[in-house]
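Asks: Return atomic coordinates for the entry below.
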Amino acid sequence: MDSMSRRTILVATAGVVAAVAAADPAAARPLPPRADRPVDNRFWTSRKDWSAGAADGVRTVAKPRAGVELARPVGTVAYADPHTGRTTTWEYARWTGPVHRSAVPGTELIASWNARTPRSTWIQVEVEATYSDGVRTPWYVLGRWTSGDDRQDPAAPVIRRTSVDGQKDGRSTVWTDTLSLDDTTTGLRLVSYRLRLTLYRAPGTTLTPTVWRLGAMTSDVPDRFTVPASEPGHAGELAVPRYSQEVHKGQYPEYDNGGEAWCSPTSSQMILEYWGRGPTAADLAWVDPSFADPQVCHAARFTYDYQYGGCGNWPFNAAYAATYRDMQGVVTRLGSLTDLETLIAAGIPAITSQSFLKEELTGAGYGTAGHLMTVVGFTDTGDVIANDPASPSNAAVRRVYERREWETIWLRTKRKNAQGKVVSGTGGVCYLYFPLRPSKAQLAALAAVGVR
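Replies: I've put the predicted structure just below:
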């Protein structure tokens, strides 16, 4: 589990407000949201998608995947890395997406991106949203990201991947990777947004990042301490590898105090290996050979957010998964265990985020303010089969959790902590990783939960 206090998640009240009448008529229309999943997902992935944005020094590429690359620099910038103290000059180009009018006027927004960043390159993702009264937010930074780090080649220009604290306008705030309204009781909502992608490289080179997927999830999940019970559906279990974060306790403490806090990268590694992906022996050469499951250490290192001080940045985990061959990763919210059953039936496991007291989840043996685990199946009676990385050994990772308890701790947005104080829950957040070319059944399952 994540030993750090998870960032504050501000949650929504019931109801939505009217959308802005002057929204961009060219904005894509998503699938209508279901009542139990008040979520809008919009991702730019196709050549048509990328061509719809404003290109300033970037080019659209089609093969082997549609995306954008740096074609010609439009300027230079001196970036002072707060985590290294070094100031480095970078060339850059920029893509700005069209305005997307959300089907769900939201209280929260979380972006996702899939990219390749060769050494000495990086990307920045920003959002400018419009409130329901027509006022716009500033451009908020949702991540400065690179797949590598300065340990690989200390002589090469590089940044440390990071979220950006302290961004607010008196109405909304960025909490690590989540843009949240400060007060959801006023009726104010985020009704539209546009994303801005900046590609950076070392000056005088021909290097370029390539970004294949960029998008965001907006949501308006009502305040709730509990949720309606769902009826059991699909039963079955996927053969997902099992890894414990606890066996890495004390290893590489520079990455969030070592393995005890590595629930997110451990879960990410399990699903990557389910899809037949993972680091090579050469990639793992840096890991102490006496450590078991070195790929978990690798995942922790390359999901680490130097500002957050942990490996639990949601989009950073999805971006890490997509660094592997023909993989895609997104962060979204689901509405019920029925959604998870739909995915499992199609062969897609999911990483879910939840928080609970020890007594709220029978058999867990612990309580947590924030923890990621991997849902791999359902029993004949509908109970949840999870690969829970907060287990003492790999052999103990497979757990069966009572359906009603698990559904509540995952989907609620409000709960009481051990001191009786009302605190937030994640409201159904999950990561989904899937291959570039899913099967027809998998495409249908992803579409059924609002992901394309």
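
Asks: C-alpha from now on. contacts and neighbour counts both.
Replies: Fine.

Asks: and F434, how many neighbours does it have?
Replies: Residues lying near F434 (other CA atoms under 10 Å) number 23.

Asks: V331 is in contact with that one, correct?
Replies: No: between F434 and V331 there is no contact under CA atoms under 8 Å: 11.9 Å.

Asks: ok now the helix ranked longest in the chain, how far from the chain's centre?
Replies: The residue-count maximum for a helix in the chain (DSSP state H) belongs to helix 263-274. What separates the centre of helix 263-274 from the centre of its chain is 13 Å, taken as CA atoms, centre = their mean, to the nearest Å.

Asks: And that helix, what's buried?
Replies: C263, S264, P265, T266, S267, S268, Q269, M270, I271, L272, Y274 (16 or more other CA atoms under 10 Å).

Asks: what's the answer for stretch 203-215, then?
Replies: P203, L207, T208, P209, T210, V211, W212, R213, L214, G215.

Asks: Reduced to three states, what does G335 come out as?
Replies: With DSSP: H, G, I helix; E, B strand; the rest coil as the basis, G335 sits in coil.

Asks: who's in contact with the nearest residue to it once chain neighbours are set aside?
Replies: Counting by CA to CA, 6 or more residues apart in numbering, R37 is the residue found nearest to G335 once chain neighbours are left out, at 4.3 Å. Applying CA atoms under 8 Å, 6 or more residues apart in numbering, we find R37 in contact with V221, R333, L334, G335, S336.

Asks: Same list, the buried residues of helix 263-274, but as CSV with distance to T117 please.
Replies: Shown next, in CSV, are these (distance: CA to CA, whole Å):
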residue, distance to T117
C263, 25
S264, 22
P265, 19
T266, 23
S267, 23
S268, 20
Q269, 20
M270, 23
I271, 22
L272, 19
Y274, 24
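
Asks: Quick check: the gap between the residue nearest to S163 when sequence neighbours are not counted and W175.
Replies: Nearest non-adjacent residue to S163, counting by CA to CA, 6+ apart: G143, 4.9 Å away. For G143, the distance to W175 equals 11 Å [CA to CA, to the nearest Å].

Asks: Which elements pack onto the host helix or strand of V330?
Replies: Assigned by DSSP states H and E, V330 belongs to strand 327-333. When contacts are defined as 3 or more CA pairs under 8 Å, 6 or more residues apart in numbering; DSSP states H and E, strand 327-333 sits against strand 108-116, strand 210-219, helix 314-321, strand 429-435.

Asks: So what's the gap between the last one and the chain middle?
Replies: Read that as strand 429-435. Remark: strand 429-435 is offset 8 Å from the chain centroid, using CA atoms, centre = their mean.

Asks: Let's compare: structure for the following, please.
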Amino acid sequence: MPVLFRAWSTRSDPGRPGFDEGTARGTQVRRGALTIGRPVGAVSYIDPFGDGSPASYDHASWLSPWVPTPFGAAEVVASWNATTPVGTWVQVEVRGATTAGDETGWYVLGRWASYDDGFHRTSVAGQADDHGSVRTDTLVSRDGRAFGSYQLRLTLCRLAGTRAAPTVTLLGAMASAGSGERPVDLTPGVAVGRVLDVPAYSQEIHRGEYPPWDGGGEAWCSPASTAMVLDHWGRGPGREETSWVDPAYADPQVDHAARQVYDHAYGGTGNWSFNVAYAGSRGLTAFVTRLRSLGEAERFIARGVPLVLSVSFRADELDGAGYATAGHLMVLVGFDRRGDPVLNDPASHRVASNDEVRVTFDRAQLERAWARSNRTVYVIVPPEVALPEPSAQAPRW
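Replies: Presented below is the predicted three-dimensional model:
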């Protein structure tokens, strides 16, 4: 399955361009991040999940160059790493040019802040036209109208008359075509026998916790997975940040993650872009992309990098899971000596116990379950950790 990931960043990476490659409209790079330099105007915004009162925001923006997708992209998912002081937020949009030569309008892929007191982070529902539609975090092209290129627009907002501003260290997008359902590369590779020491958190422990953020249990696979990787890198929230969580609840970092990634329009915590944005707000480099096989995933494990995988399977399709799911997230932490994948599955057997989270699956079965989401992954690493070099046919991460 053809995949292209392209990103712009202020962090040192010889393979990734900086924000100077795009078009700044009131933005500038300062102290290692893109931020508001001189606002270009003001906009009135009514938070659809607030009290209905309009607020005025000064804003500036940055436009990426057009990114060619030679294979014709069927889907585009954006990623961003930002920090937003109270009273500020960012909006990420994408537009495409179809292979037939038509240019689309702008689609909103997220209105996001790293706080939720006075602003409700949200995707935007109801975006559909003759060229494509937005499904929460993903722009999907209409049949026969694949995108031959795309462009991103980042808008940085702050309450009018204030000085605080968002800071952005990475903006990018993954474009892909076709379906990844056919399993490939089932031969064990470079990570055979390596299992990373990633903490195991059950989402089921949290059943019924905090209904305003979707109530835990089966709804919290994504924040539980994100929390595991954050704690693996030592970047999870401490006691002061999680002091709002009921002390009777185990693993408060999972509750905190659920609150931080909750998408009010979607009504859940599974927004891919919002999960990596939360990780990115904690000083990590984080993005959504797609791989082509577990063989490529092994190269990350060999570098010490766990991956969050999106999967889907029937109850009889993944031995050892103990349930069925139309969409689920779990953490790839390694491979056993046979080359079978080892995962921290936060929903394992739907048992409310961290002791049940670590599971080894059959390689071919897991490959098929992962392929149902076109092998989508969250890559979450400290900036100083080098990712594996992509092969000649693989996307640059």
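
Asks: my guess is the residue nearest to S163 of the first structure is in a strand, correct?
Replies: Yes: counting by three-state DSSP, G143 of the first structure is part of a strand.

Asks: Please say which position in the second structure it maps to.
Replies: Using TM-score structural alignment, the partner of G143 of the first structure in the second structure is G110.

Asks: D81 of the first structure now?
Replies: Match for D81 of the first structure (TM-score structural alignment): D47.

Asks: Also Y243 of the first structure?
Replies: Checking TM-score structural alignment: Y243 of the first structure goes with Y201.

Asks: you'd agree that match is up against L230?
Replies: No: judged on CA under 8 Å, Y201 of the second structure makes no contact with L230 at a distance of 11.7 Å.

Asks: number of nearby residues for V135 of the first structure?
Replies: Neighbourhood size, V135 of the first structure [other CA under 10 Å]: 10.

Asks: how close does it get to S336 of the first structure?
Replies: Taking CA to CA, one finds V135 of the first structure at 34 Å from S336 of the first structure.

Asks: Spatially nearest residue to E367 of the second structure, not counting backbone neighbours?
Replies: Using CA to CA, 6+ apart, the closest residue to E367 of the second structure is P183 (5.9 Å).

Asks: aligned partner of that neighbour in the first structure?
Replies: Match for P183 of the second structure (TM-score structural alignment): V227.

Asks: which ones are touching the match of D81 of the first structure?
Replies: D47 of the second structure makes contact with S53, P54, F119, H120, according to CA under 8 Å, 6+ apart.

Asks: how about a cut-off of 7 Å?
Replies: Counting by CA atoms under 7 Å, 6 or more residues apart in numbering, D47 of the second structure touches F119, H120.

Asks: same question, L154 of the second structure
Replies: Each residue near L154 of the second structure by CA under 7 Å, 6+ apart is listed here: S61, W62, L63, Q91, V92, E93.

Asks: Which ones among these lie within strands?
Replies: Counted as lying in strands by DSSP state E, out of those, are S61, W62, L63, Q91, V92, E93.

Asks: Name only those of those that count as buried.
Replies: If you count burial by 16+ other CA under 10 Å, the buried members of those come out as S61, W62, L63, Q91, V92, E93.

Asks: Touching, the fourth one and W106? I think so.
Replies: Going back to what we said before, that points to Q91 of the second structure. No: here Q91 of the second structure lies out of contact with W106, judged by CA atoms under 7 Å, at a distance of 11.6 Å.

Asks: Just the strands from the stretch 101-250 of the first structure, written as ranges.
Replies: Ranges of strands within the stretch 101-250 of the first structure are 108-116, 121-131, 140-145, 172-175, 178-181, 190-201, 210-219, 236-237, based on DSSP state E, counting those that start in this stretch.

Asks: any residues touching the shortest one, and which ones?
Replies: Defining contact as CA under 7 Å, 6+ apart, one finds that strand 236-237 of the first structure is touched by V376, G377, F378, T379.

Asks: out of those residues, which is most surrounded?
Replies: G377 (29 neighbours).

Asks: three-state assignment of the corresponding residue of the second structure for it?
Replies: The alignment partner of G377 of the first structure in the second structure, by TM-score structural alignment, is G334. When classified by three-state DSSP, G334 of the second structure comes out as strand.

Asks: quick revisit: in CSV: the contacts of L154 of the second structure, plus distance to G238 of the second structure.
Replies: Shown next, in CSV, are the contacts of L154 of the second structure (distance: CA to CA, whole Å):
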residue, distance to G238 of the second structure
S61, 33
W62, 34
L63, 36
Q91, 28
V92, 29
E93, 33
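
Asks: now, among those residues, which is nearest to W244 of the second structure?
Replies: Closest approach between the contacts of L154 of the second structure and W244 of the second structure, by CA to CA: Q91, at 27.6 Å.

Asks: The closest one - nearest residue in space that isn't next to it in sequence?
Replies: Closest residue in space to Q91 of the second structure, ignoring its immediate chain neighbours: R111 at 4.5 Å, by CA to CA, 6+ apart.

Asks: number of nearby residues for that neighbour?
Replies: Number of residues near R111 of the second structure (other CA under 10 Å) recorded here: 19.

Asks: now it: how far from P188 of the second structure?
Replies: Look at R111 of the second structure and P188 of the second structure: by CA to CA, they are 41 Å apart.

Asks: follow-up on the earlier one: any idea how far the nearest residue to the match of G377 of the first structure once chain neighbours are set aside lies from G72 of the second structure?
Replies: Distances taken as CA to CA, 6+ apart place V195 nearest to G334 of the second structure, at 4.0 Å, with adjacent residues excluded. Separation of V195 of the second structure from G72 of the second structure (CA to CA): 37 Å.

Asks: what do you get for V331 of the second structure?
Replies: V331 of the second structure sits 30 Å away from G72 of the second structure, taking CA to CA as the criterion.

Asks: Between the buried ones among the ones in strands among the contacts of L154 of the second structure, which sits nearest S348 of the second structure?
Replies: V92 (34.4 Å).

Asks: Tell me the residue in the first structure aligned with that closest one.
Replies: Using TM-score structural alignment, V92 of the second structure sits opposite V125 in the first structure.
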